[in-house]
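Colleague: Any chance you could fold what I've pasted below:
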Amino acid sequence: MRQPQWYKSSRSDNAGNCVEVAGNLPGVVLVRDSKDPSGPALTFTPEAWRSLVTHLHRAPVD
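Modeller: Okay, the predicted model is just below:
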């Protein structure tokens, strides 16, 4: 089984508010808090992940 290759989000800040994403596994995208790498990860289908990212890009920023 392949291991996830984690990448830190380009939107992460220097205050420790970081999200890491692994998209190298077939049929799944994993998302975790970089401060807790052994903790739980959210699991998305690639389609659901694309939909979420698209929605977030369109959301207004306060």
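Colleague: C-alpha only now, for contacts and for neighbours.
Modeller: Will do.
Colleague: and residue 30, what is it in contact with?
Modeller: Taking CA atoms under 8 Å, 6 or more residues apart in numbering, we find residue 30 in contact with 21, 22, 23, 41, 42, 43, 44.
Colleague: Tabulate these in a markdown table, adding columns for distance to residue 30, secondary structure and neighbour count.
Modeller: Output for the contacts of residue 30, formatted as a markdown table (distance: CA to CA, whole Å; DSSP: H, G, I helix; E, B strand; the rest coil; neighbours: other CA atoms under 10 Å):
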| residue | distance to residue 30 | secondary structure | neighbour count |
| --- | --- | --- | --- |
| 21 | 6 | strand | 20 |
| 22 | 5 | strand | 18 |
| 23 | 7 | strand | 18 |
| 41 | 6 | strand | 16 |
| 42 | 6 | strand | 10 |
| 43 | 5 | strand | 15 |
| 44 | 6 | strand | 16 |
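Colleague: how about this one, so we can line them up?
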Amino acid sequence: MQNKYIHENFEVALVKDKIRESLDVLSSAYVKLRKIEVYVKKFDYKILKIIFLLDLNENLTL
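Modeller: Below is the predicted model of the structure:
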């Protein structure tokens, strides 16, 4: 009986460890995605700025 109890506790500890590892990976991935989101927004802003300037330039030349 004691051996079964030790075995079950060991399995629970392994599962908890795997869950912690998974949460660390997910947390890291979330941070990376947030950084990518910031870069995309900056890039989007630059594209909009270029389009605006091109449109402005076209209107001035007409």
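Colleague: Give me the TM-score for these two chains.
Modeller: In this superposition the chains share a TM-score of 0.28, using TM-score structural alignment, normalised by the length of the first structure; 22 aligned residues with a CA RMSD of 2.4 Å.
Colleague: Correct me if wrong: residue 43 of the first structure contacts residue 23.
Modeller: No. Using CA atoms under 8 Å, residue 43 of the first structure makes no contact with residue 23, being 10.3 Å away.
Colleague: follow-up on the earlier one: how about the contacts of residue 30 of the first structure in a markdown table, adding distance to residue 50 of the first structure?
Modeller: Formatted as a markdown table, the contacts of residue 30 of the first structure follow (distance: CA to CA, whole Å):
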| residue | distance to residue 50 of the first structure |
| --- | --- |
| 21 | 12 |
| 22 | 13 |
| 23 | 11 |
| 41 | 17 |
| 42 | 14 |
| 43 | 13 |
| 44 | 9 |
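Colleague: now residue 26 of the second structure: how far from residue 37 of the second structure?
Modeller: 16 Å (CA to CA, to the nearest Å).
Colleague: Look up the closest residue to residue 33 of the first structure, ignoring the ones flanking it.
Modeller: residue 19 (5.0 Å; CA to CA, 6 or more residues apart in numbering).
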